[in-house]
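Engineer: Sequence and computational prediction follow.
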Amino acid sequence: MSNVNEINATDFKTQVIEHNGLVLVDFFAQWCGPCKMIAPIIDEIATEFSTLKVVKVDADKAQALMLQFGIRGIPTLLLFNEGKVVATKVGALSLTQLREFINANS
């Protein structure tokens, strides 16, 4: 079972901004091939990093958030720490690349 929850723009503040600690946010779309490719990797990371909260946001349903964070392509991964963006990655990553991204920015 996945530890990744899909949230909407309404939940974003309480689930991400107000969270004390690290949060990885995956902006994705149902029609996006690379998003589907990294979905299992995102699930793996969620189980591997016990102190990391992982959530997904459907980009098609969260245009205001896309604008707020300057997201122009998906998949886009934003890493938040104490409610602030500390790192961004655009595009599909391997499991190793995603581990390195999180470790380098946490």
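Structural biologist: Great, that's in hand. Numbering: from 1, shown residues only.

Engineer: switch to C-alpha atoms for all contacts and neighbour counts from now on
Structural biologist: Fine.

Engineer: what helix or strand is the residue nearest in space to the middle of the chain on?
Structural biologist: Per C-alpha atoms, centre = their mean, the C-alpha nearest to the average position across the chain is that of Val25, at 1.9 Å. For Val25, the element it lies in under DSSP states H and E is strand 22-28.

Engineer: ditto for Glu100
Structural biologist: Applying DSSP H and E, one finds Glu100 within helix 95-105.

Engineer: ok, and here's another one to check against it:
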Amino acid sequence: MATVNITAESFGPTIENNDIVLVDFWASWCQPCVRFAPTFEAASEKHDDVVFAKVDTEAEQQLAAEANITSIPTLMAFREKVLVFAQPGALNASQLDEVLAAVKGLDMADVHAQVAKQQAEAN
């Protein structure tokens, strides 16, 4: 599966309607972003069970602000609508594969229970 570009309008539906979404926040002027792009694209071809999405932080400044992006590239992984990974910095291919394996291997019943507990404690 190729990468898809998402916007503020398509971000929510993309997260809501897919089991695993990996989001790359990037900008064309960012050299680490440009160097990471082929790695991200290659991974998208290997993992057809994951949506690989890109957010251009220049075009989507409001979305980047709402996602608290302070450094690019920043990679975020969502599983079953829950943010389960967020890290600034470009990864190499093996590191990206490790992140994907970890996200796929999560016990989501436990993750959802932890989220519910945190929300209850916050209220």
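Structural biologist: Done, it's in. Not measured: the values here are computed from a predicted model.

Engineer: residues near the aligned residue in structure 2 for Thr76 of structure 1, how many?
Structural biologist: Superposed on structure 2 with TM-score structural alignment, Thr76 of structure 1 falls opposite Thr74. Thr74 of structure 2 sits with 20 neighbouring residues when counted by other C-alpha atoms under 10 Å.

Engineer: I'd like to know how far the closest residue to Thr74 of structure 2 other than its chain neighbours sits from Ala77 of structure 2.
Structural biologist: Using C-alpha to C-alpha, 6 or more residues apart in numbering and skipping the chain neighbours, the partner closest in space to Thr74 of structure 2 is Pro88 (3.9 Å). Look at Pro88 of structure 2 and Ala77 of structure 2: by C-alpha to C-alpha, to the nearest Å, they are 12 Å apart.

Engineer: just checking, Ala8 of structure 2 touches Ala65?
Structural biologist: No: Ala8 of structure 2 is not in contact with Ala65 according to C-alpha atoms under 8 Å; the separation is 10.8 Å.

Engineer: more neighbours, the two?
Structural biologist: Ala8 (15 against 11).

Engineer: And the helices in structure 1, which stretches?
Structural biologist: Along structure 1, counting by DSSP state H, helices occupy 9-12, 33-48, 63-68, 95-105.

Engineer: Out of the ones you listed, which gets nearest to Lys56 of structure 1?
Structural biologist: helix 33-48 (9.2 Å; C-alpha to C-alpha).

Engineer: helices or strands up against the closest one?
Structural biologist: Contact partners of helix 33-48 of structure 1 among helices and strands, from 3 or more C-alpha pairs under 8 Å, 6 or more residues apart in numbering; DSSP states H and E: strand 52-58, helix 95-105.

Engineer: can you list the residues that contact the shortest one?
Structural biologist: Surrounding strand 52-58 of structure 1, the residues in contact under the criterion C-alpha atoms under 8 Å, 6 or more residues apart in numbering are 3-9, 21-30, 42, 46.

Engineer: Need the buried ones from those selected in PyMOL.
Structural biologist: Command for PyMOL, covering only those of the contacts of strand 52-58 of structure 1 found buried under the criterion 16 or more other C-alpha atoms under 10 Å:
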select buried, resi 4+7+8+9+21+22+23+24+25+26+27+28+29+42+46
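
Engineer: Aligned to the residue nearest to Thr74 of structure 2, what sits in structure 1?
Structural biologist: Per TM-score structural alignment, Pro88 of structure 2 is aligned with Val90.

Engineer: do the same with Val111 of structure 2
Structural biologist: For Val111 of structure 2, no residue is aligned by TM-score structural alignment.
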